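**Student:** Provided below are the primary sequence and the corresponding predicted coordinates.
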Amino acid sequence: MKQILLSAISLDLKSKDPLHRQLFLQLREAILDGTLKAGTRLPSTRLLAKDLNVSRNTILAAFDQLMAEGYLTSRTGSGTFISDQIPDEILTKSAKKENPQKIDRHFPLSSHAAALHQKKASQVYHGGPFSPGTPELEQFPFVDWSRLLAKHWRRPKRELLTGNPIGGSRDLREALSDYLAQTRAVKSDPEQIIVLSGSQQAIHLVVRAFANPGDPILMEDPGFPGVRNTIIGAGATPIPVPVDDEGFSLEAAEKLAPEARLACIAPSHQYPLGPTMSLPRRLDLLNWAKQTDSFLLEDDYDSEYRYTGRPLSSLQGLDTDQRVIYVGSMSKVMFSGLRIGYMVVPPDLVDMFLSLRRDMDGHSPATVEPALAEFIREGHLSSHIRRMRLLYDERQQCLLKLLQDKCGDFLDVKPQESGMHLVAFLKDNIRDLDVEAKCKEDGLLLRALSRFYHGPKSRNGLIIGFAGTSKEHMPAHVDKLQQHLVTLNGGKT
């Protein structure tokens, strides 16, 4: 018995899971799959600890958990045994090791869910080479960040443990108000800022606030898929509006949906093509909103990274009629796992948006907000952005040269004035979707440009992120891309 049991146990000292947890899971699995039968006597905790080279407390902790869940039973003077009280159906189902079978059935869905269900959801991967929107993570100032987290959670204030204001902590809203005024010329009082779990939640709130089922909502084409999905999920109708060198085309929008009362745009750095909306078009858009009693959702997702001159002022900063809802995120300037976004709303809409936010999930987590407020106030965020702006500029130039030198026969690529990715247009009949699929096999997470179009016209190209990929690794990655392009071109260079 002892040898059979020990041969099935393997504890990994490098695992993030505690040893007692590993032992508990392995013993439970052996019981459920029938390897350890009911009534089997286990070795003593001392003997097991010696053979596994762990402390006896580790064994005791695992045994205690197994006993608490009914897998083991202790008999005074006899030892510890596998319980004979585990239901047969549990043991039988576990022993079969069957994978869940997909049921072919029809089930009632709301019209909103059905619209999204028609398109198969695809897993979005982040963090790999050439992944658009992935920042450099190795050079983040984690020492400062961890110090601030420890400071606020070593002895947390009571209010951090009992909840959070609907709009987020006062300290963070004040810090964001000052930061946005200095860096983006956003005009706001702290009360106008609502802290959220990301920019996607902000988009959801804005669409929910202004769209009735069937209403047309203007969006950029190509554009961020999260905007389109949110519009569809709200039961409204997304209206793809072409993007040219000056950004969102108001002229086309007025022809496509003259009755629309909401436009979702990224004027400072359009995603994915990258143009910055010209000042005349910004003013025309603000005038259109005023004249038609409409609103503008300004998605300012990565405008901090501008490589020619200073970052441009926000559209919200030009707004004199309170028509712009400004949306920002910490995902690009810090890291996406932080899950912090925010919106700046006109004063007369604050109560309405707070009510919508409260009904969605009550409030944002209080865990990181005090640390983030101090991180901003002490200047760590601004310093990090300045360092990354220089680093990303170098990486863009490196990737640009590599693509032009090695893939110039297939790609037409030019530098971007801002952002974290390049757009490379395919010259020949190679499909960008095929390139994306081939590159994914090698772990290269570039994206097919055609995926982001929903209007009658689309372009064939690649969205290639450079911010999170080091210069040292870029040549090898570009070599792989080149090989796939040659293969997809029938072996012709």
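**Tutor:** Happy to help now that I have it.

**Student:** When you work out contacts or count neighbours from here on, use the C-alpha atoms and nothing else.
**Tutor:** Will do.

**Student:** So which bits of the longest strand along the chain are buried?
**Tutor:** As assigned by DSSP state E, the longest strand anywhere in the chain is strand 237-244. The neighbour-count check on strand 237-244 (16 or more other Cα atoms under 10 Å) flags 237-243 as buried.

**Student:** Find out how far the very next helix or strand once past that strand is from the centre of the chain, if you would.
**Tutor:** Moving toward the C-terminus from strand 237-244, the next helix or strand (DSSP states H and E) is strand 247-248. Strand 247-248 sits 25 Å away from the centroid of its parent chain (Cα atoms, centre = their mean, to the nearest Å).

**Student:** Kindly report the same for stretch 133-145.
**Tutor:** Centroid separation for stretch 133-145 versus its chain: 16 Å, with Cα atoms, centre = their mean.

**Student:** How about stretch 392-406?
**Tutor:** 26 Å.

**Student:** Not counting its own residues, what contacts that stretch?
**Tutor:** If you take Cα atoms under 8 Å, 6 or more residues apart in numbering as the criterion, stretch 392-406 is touched by 305, 307, 411-415, 420-422, 466-467, 469-471, 474-475, 478-479, 482.

**Student:** now those: which count as buried?
**Tutor:** Buried members of these, scored by 16+ other Cα under 10 Å, are 305, 307, 411, 413, 415, 420-422, 466-467, 469-471, 474-475, 478, 482.

**Student:** Next step: those residues restricted to strands.
**Tutor:** Going by DSSP E, the strands hold 411, 413, 421-422 from the buried ones among the contacts of stretch 392-406.

**Student:** Looking at the residues you listed, which one is closest to Phe375?
**Tutor:** His421 (26.6 Å; Cα to Cα).

**Student:** How many residues are close by the closest residue to that closest one other than its chain neighbours?
**Tutor:** Excluding the flanking residues, the one nearest His421 by Cα to Cα, 6 or more residues apart in numbering is Gly465, at 3.9 Å. When neighbours are counted by other Cα atoms under 10 Å, Gly465 registers 27.

**Student:** Put this next to the first one:
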Amino acid sequence: MPVAKSSSISPLDPTAAAPFYRQIYDRFRAAIASGVLKPGDRIPSARALTKELGLARGTIEAAYSLLAAEGYIQPRGQAGTIVTPDLKPRTPVASAKPRADSSMAAPSFRPDSIWPFQMGLPALDAFPRKIWARLGARCVRAMQPSDMVHPSVYGLPELRTEIAAYLQVSRGINCSPSQIFVTSGYRHTIELIAHALLKAGDRVWLENPGYPPTRELLGNMNITAVPVPVDRDGMVVADGLKLAPRARAAVVTPAHQSPLSVSLSLPRRQALLDWATRNNAWIVEDDYDGEYRYVSRPLPALKSLDRDGRVLYAGTFSKVLLPSIRLAYLVVPETQVERFEQIIQAFAGGSPELTQAIVTAFIKEGHFARHIQRMRKLYAERREATVAGLESVLGKHMRIDSQPGGMHLILRLQGRRSDRRFVARMREDGLYAEALTDWTMGTDGASALLLSFTNIDTQRTAENLGRRILTLI
């Protein structure tokens, strides 16, 4: 049963006309009315609140007696005093909206919910929770006092070693554990790179269309985003050279361009590396879902071609494991290790060591590799089923792009429909989508819907969801 903390009560005002017992009464009533204290919640005992506020016990008991007399609270003997169950607030609560509605209406990128077609989520139903729980319990039982101190700001040494081994085998990246820094997610990764290697006023190439949070992060640091077009071979490097030849960095998604899912061709990769070497510029390789390619083997990372130490490789556990663990990692050139150690000491507090320990065990015992293999097969099946289901219902109204990999679909709208307005209508109906124009800098973006298929389990489910979309057309 939740217990209200006395710190949730507003400070008492000794200069107010109302006596202390009345102020306490008013504050509890306001907390109940606003939903901070909910029906059934336990409130502090009169004895505990007496010590906390430094008042006479009779003052606290007078406030509690008034609250009980008006039906706000109920004493339960040894079980303590609780907010009356099934109590209806007597004053209107302005913010009392359902959680799903508030999350979908919020302008923030990626809500903390699970909606049909929601982007950024792996197949949550297929995650090996029993294995994860067993490893978690084992890590908790094995904890020693030395595991309870402040975690290393660079990342758990064992996890950095496992990541280095994994990248060597699966992505062709030759790196040492000292080059790997564990972060709390992609945004944290980009923030560290900007602090370490960039400064206000610098220009950075970004793919257009591209991942919206990247340009928002750089904009907040007064770094200018230069939108570089993307075609079927990925970022058009020649256009970047025309637009900003002296840019300080480029952020790219070579495996599956985000969001178009095309791959950066080998000639473009070489041209990008040549540009970075000639200009002492940096390339940030965001390999957010490079493991999930369905038409051939996963492509080697751009970092594996880097001979001059110009590429920083950003990986994440959000897409292959769970977003909620908030773990990602960054591989920096060997010459930049000391610089990043300095920056991370200044700006990072370290990720929870227990979570890192569980991930380390998950990788070391082979569960990570097996999970990726299962997910690659499952996603290929779910993508095929989702495409078939949606095309059978929406074929006359939309066209689905053919993509070699990734975790989402691109639905091209027929006619001159606004993808933003259509996304708004879908969200009102409880369906998730993102508008391609929201990922595009400028006004010339094509109209399309971005839909994830990872949590669509069957073709029938896709057909049923397609019928709901059809009613909105």
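**Tutor:** That came through, no problem. Worth saying up front: this structure is predicted, and the values here are computed from it rather than measured.

**Student:** And the buried residues of strand 237-244 of the first structure, which two are furthest apart?
**Tutor:** Thr237 and Val243 (18.6 Å).

**Student:** need the helices for the stretch 151-300 of the first structure, in chain order.
**Tutor:** Ranges of helices in the stretch 151-300 of the first structure, per DSSP state H, counting those that start in this stretch, are 158-162, 170-184, 199-210, 225-233, 250-256, 279-292.

**Student:** Nearest residue to Pro365 of the first structure in space, please, no chain neighbours.
**Tutor:** Closest residue in space to Pro365 of the first structure, ignoring its immediate chain neighbours: Asn164 at 7.0 Å, by Cα to Cα, 6+ apart.

**Student:** returning to that earlier point: what residues in the second structure pair up with the longest strand of the first structure?
**Tutor:** Aligned using TM-score structural alignment, strand 237-244 of the first structure spans residues 224-231 in the second structure.

**Student:** contacts for the matching stretch?
**Tutor:** 201-209, 215, 218-219, 235-237, 239-240, 243-244, 262, 441.

**Student:** cool, and stretch 341-352 of the second structure?
**Tutor:** So stretch 341-352 of the second structure is in contact with 150-155, 182-184, 192, 195-196, 327, going by Cα under 8 Å, 6+ apart.

**Student:** What strand or helix carries Tyr342 of the first structure?
**Tutor:** Here Tyr342 of the first structure sits within strand 341-344, counting by DSSP H and E.

**Student:** if we can go back for a sec, OK, contacts around the counterpart of the residue nearest to Pro365 of the first structure in the second structure?
**Tutor:** Applying TM-score structural alignment, one finds that Asn164 of the first structure aligns to Pro151 in the second structure. The contact partners of Pro151 of the second structure, by Cα under 8 Å, 6+ apart, come to 349-353.

**Student:** Mind checking which of the residues you listed are in helices?
**Tutor:** Applying DSSP state H to these, the entries found in helices are Glu353.

**Student:** Select only the buried ones of the contacts of Pro151 of the second structure in ChimeraX?
**Tutor:** Listed next is the ChimeraX selection for buried residues among the contacts of Pro151 of the second structure, using 16+ other Cα under 10 Å:
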select :350,351,352,353
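
**Student:** For the contacts of Pro151 of the second structure, which pairs are in contact in the first structure too?
**Tutor:** When these are mapped onto the first structure and scored by both residues aligned by TM-score structural alignment, their matches' Cα atoms under 8 Å, the shared contacts come out as 350-353.

**Student:** which one of those residues is nearest Ile60 of the second structure?
**Tutor:** Pro352 (39.8 Å).

**Student:** The first structure: which residue goes with that closest one?
**Tutor:** Pro352 of the second structure maps onto Pro365 in the first structure, by TM-score structural alignment.

**Student:** Lys97 of the first structure versus that match, what's the distance?
**Tutor:** Using Cα to Cα, to the nearest Å, Pro365 of the first structure is found at 38 Å from Lys97 of the first structure.

**Student:** What of Pro132 of the first structure?
**Tutor:** From Pro132 of the first structure to Lys97 of the first structure the distance is 39 Å (Cα to Cα).

**Student:** More neighbours: which of those two?
**Tutor:** Pro132 (23 against 9).

**Student:** nearest spatial neighbour of the more buried one, skipping sequence neighbours?
**Tutor:** Gly465 is the one closest to Pro132 of the first structure (Cα to Cα, 6+ apart), at 4.0 Å.

**Student:** residue contacts, the one you found?
**Tutor:** Gly465 of the first structure neighbours (Cα under 8 Å, 6+ apart): 129-134, 420-422, 446.

**Student:** TSV for the helices of the stretch 151-300 of the first structure, including distance to Gln270 of the first structure and mean neighbour count?
**Tutor:** Below are those laid out as TSV (distance: least, Cα to Cα, whole Å; neighbours: other Cα atoms under 10 Å):
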stretch	distance to Gln270 of the first structure	mean neighbour count
helix 158-162	37	11
helix 170-184	16	19
helix 199-210	15	20
helix 225-233	13	21
helix 250-256	14	15
helix 279-292	13	16
